[in-house]
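Colleague: With the sequence up front, the predicted model follows.
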Amino acid sequence: MDVNPNIAIVANIISDQTRAKMIFAMLDGRFHPATELAYMAGIKPQTASFHLKKMMDAHLIKVEKQGRHRYYGIKDSSVAGILESFLPVAPQVEVRSLKKSPKDKALRSARTCYDHLAGNLGVKILTSLVNNGFLVEEDNKYSVTDRGREFLDTIHIDISELRNKRRSFSHKCLDWSERRHHIGGALGNAIFERLLEFGWIKRLPKTRAISVTTLGEKKIPEVFKIEL
């Protein structure tokens, strides 16, 4: 059987430890300057430019220009989904310092998976939506029930509007730290954005970790019927 040679190109890109650090840093769904990605990977900015070009040539990332500045991010949600799928089968990184331990704990608690919510919080929210009959599991996706539509209306999420987007509506996304699914696609993104808008969660700088605010500690358990 012939193998598409492009698979080897992509595999070569992420097999490099430096590029892997940079591209997985971009899974927070934001755009980063080369200097910031270089810092995250522990390399010089000039070296980062070399690796970024390779990732762009492989169509894994894209660049946005603002004046003289360039910002790099994952090309789209499909690329992010493929990259994230590697994490559950990858060997876990051993935490060897007290400095790394809080960071690891924060990522496992709640983080971004490109443009939707992952980690323990993301899994708990999905589990609650299914257990309460708001979502029904179907193969690799979820369908919204009539009860689910009513619930989502209460947090100002318009299902009809989401269905018109040119992307997956609500697919399963395997969580690398929980080894269970959280919800991706347009619905997963809408829930994440709404929690940010309500001020129940907030992004943390220079990391994919998400923090639950004081207001969120009260409202998230109340609305989603979960324990934090």
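Modeller: Sure thing, it's come through. Numbering: from 1, shown residues only.
Colleague: C-alpha from now on. contacts and neighbour counts both.
Modeller: Fine.
Colleague: you'd agree residue 114 is up against residue 27?
Modeller: Yes: in this structure, residue 114 is within contact of residue 27 by Cα atoms under 8 Å, at 4.5 Å.
Colleague: which of these two has more neighbours?
Modeller: The neighbour comparison of residue 114 against residue 27 (other Cα atoms under 10 Å) goes to residue 114, with 27 against 24.
Colleague: Tell me where the chain has helices.
Modeller: 5-15, 17-25, 34-41, 45-57, 77-86, 100-109, 119-131, 146-154, 159-163, 185-198, 214-224 (DSSP state H).
Colleague: Make CSV from these and add distance to residue 71 to it.
Modeller: Output for the helices of the chain, formatted as CSV (distance: least, Cα to Cα, whole Å):
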stretch, distance to residue 71
helix 5-15, 19
helix 17-25, 13
helix 34-41, 7
helix 45-57, 11
helix 77-86, 17
helix 100-109, 23
helix 119-131, 26
helix 146-154, 34
helix 159-163, 27
helix 185-198, 22
helix 214-224, 31
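Colleague: Can you tell me which of those is nearest to residue 178?
Modeller: Closest approach to residue 178 among those is made by helix 119-131 (6.4 Å; Cα to Cα).
Colleague: Tell me, how many residues neighbour the closest residue to residue 60 other than its chain neighbours?
Modeller: Distances taken as Cα to Cα, 6 or more residues apart in numbering place residue 75 nearest to residue 60, at 5.5 Å, with adjacent residues excluded. Neighbourhood size, residue 75 [other Cα under 10 Å]: 17.
Colleague: residue contacts, residue 75?
Modeller: Shown in contact with residue 75 (Cα atoms under 8 Å, 6 or more residues apart in numbering): 59-62.
Colleague: one more structure, for comparison:
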Amino acid sequence: MEAEADLAAMGRLIGDPNRAQMLNVLLGGTPQSGSALAAAVGISRSLASAHLKKLTAGGLVRAERNGRQQLYSIAAQPVADALEILQLLAPATPVRSLRGAAQRRNLRWARMCYDHLAGVAGVAVTEALAAQDAIAELDGAWVLGARGARVFAGVGIDVGAVPRRTRPLLRPCMDWTERRHHLAGSLGAALTAELMRRDWLRRHEASRAVTVTPDGYSGLNAWLGIDFGQLRESSAA
């Protein structure tokens, strides 16, 4: 009996190390040019273009024209979710340099999981929100807690205005490095966007890693009572 879905085709698409690395970069949620992806992976622009054509044809990546530039992004949320699940199953890549070790530490500390915050910082924010009854679990699903509207209003988020037609308002997302949940869904995305707008979080070009800024350290401490300085020290130990 033939399988209904050609999983092997997906395996071939992501089985090339260069394509897999491009997908990892795009999981940061920021559209990237072919040149930026080539530089991030360390390959020629022509080879990057060939890989991107395959990823686009296979439905994992979307290409959009922005003026004279073609920008690439993950095709849709389900693609990002599938890639994150595969990362939970995949073995860690070996670290062969001090630079690689530093990059791994930065990714573990704070990174984008498509459009929401992940890593040590993302899990800490999520667990602090649960401790303040801003989010809660009900029958295996995540729901807004009794104090949810008030707590999120503390950073200027009107929960009632957060779009929820095409995705859940909030859902758990198993963190790739921490093996604990961080906040996803439209509310997780809205929160991360607001932290970026306040410059509490700052993106890096062609990388999933994000920086928690000094304003972020103080702002998140005032809002949720998280001592990010101590948290960073303990996570690096």
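Modeller: Arrived safely, thanks for sending. Because the structure is predicted, anything quoted here is derived from the model rather than measured.
Colleague: re the thing from before, compile the helices of the first structure into JSON lines and extend it with columns for mean neighbour count.
Modeller: Compiled in JSON lines, these are given as follows (neighbours: other Cα atoms under 10 Å):
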{"stretch": "helix 5-15", "mean neighbour count": "13"}
{"stretch": "helix 17-25", "mean neighbour count": "19"}
{"stretch": "helix 34-41", "mean neighbour count": "19"}
{"stretch": "helix 45-57", "mean neighbour count": "16"}
{"stretch": "helix 77-86", "mean neighbour count": "16"}
{"stretch": "helix 100-109", "mean neighbour count": "15"}
{"stretch": "helix 119-131", "mean neighbour count": "20"}
{"stretch": "helix 146-154", "mean neighbour count": "15"}
{"stretch": "helix 159-163", "mean neighbour count": "14"}
{"stretch": "helix 185-198", "mean neighbour count": "19"}
{"stretch": "helix 214-224", "mean neighbour count": "15"}
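Colleague: what's the overlap in contacts for residue 114 and residue 27 of the first structure?
Modeller: Applying Cα under 8 Å, 6+ apart, one finds that residue 114 of the first structure and residue 27 are jointly contacted by residue 80.
Colleague: ok, back up a step: list only buried entries from the contacts of residue 75 of the first structure.
Modeller: The neighbour count (16 or more other Cα atoms under 10 Å) marks 60-62 as buried among the contacts of residue 75 of the first structure.
Colleague: Out of these, list just those in strands.
Modeller: Members of those lying in strands (criterion: DSSP state E): 61-62.
Colleague: Excluding residues flanking it in the chain, which one is nearest residue 95 of the second structure?
Modeller: Take residue 95 of the second structure and drop its neighbours on the chain: the residue closest to it by Cα to Cα, 6+ apart is residue 101, 6.0 Å away.
Colleague: State the helix or strand in which residue 229 of the second structure lies.
Modeller: For residue 229 of the second structure, the host element (DSSP states H and E) is helix 228-236.
Colleague: List the buried residues of that helix.
Modeller: Buried residues in helix 228-236 of the second structure, counted by 16+ other Cα under 10 Å: residue 228.
Colleague: for stretch 87-104 of the first structure, same thing?
Modeller: Applying a neighbour-count criterion of 16+ other Cα under 10 Å, one finds residue 87 buried in stretch 87-104 of the first structure.
Colleague: what's the span of that stretch, first residue to last?
Modeller: Using Cα to Cα, to the nearest Å, the end-to-end distance of stretch 87-104 of the first structure comes to 14 Å.
Colleague: Contacts for that stretch, please.
Modeller: 174-177, 179, 209.
Colleague: what's near enough to touch residue 186 of the second structure?
Modeller: Applying Cα under 8 Å, 6+ apart to residue 186 of the second structure gives the contacts 162-164, 167-170.
Colleague: got those residues as TSV, with distance to residue 33 of the second structure columns?
Modeller: Below are the contacts of residue 186 of the second structure laid out as TSV (distance: Cα to Cα, whole Å):
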residue	distance to residue 33 of the second structure
162	30
163	28
164	30
167	27
168	30
169	31
170	30
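Colleague: Narrow the residues you listed to those that are buried.
Modeller: Listed as buried from those are 169-170; burial here means 16+ other Cα under 10 Å.
Colleague: And the residue nearest to residue 95 of the second structure, how far from residue 208 of the second structure?
Modeller: In terms of Cα to Cα, residue 101 of the second structure sits 15 Å off from residue 208 of the second structure.
Colleague: again with residue 123 of the second structure
Modeller: On the measure of Cα to Cα, residue 123 of the second structure and residue 208 of the second structure end up 16 Å apart.
Colleague: ok now stretch 2-21 of the second structure, how far from the chain's centre?
Modeller: Relative to its chain's centre, stretch 2-21 of the second structure lies at 21 Å (Cα atoms, centre = their mean, to the nearest Å).
Colleague: Contacts made by that stretch with the rest, please.
Modeller: 41, 51-52, 54-55, 58.
Colleague: For that stretch, measure first residue to last.
Modeller: Termini of stretch 2-21 of the second structure sit 31 Å apart (Cα to Cα).
Colleague: Repeat that for stretch 133-147 of the second structure.
Modeller: 6 Å.
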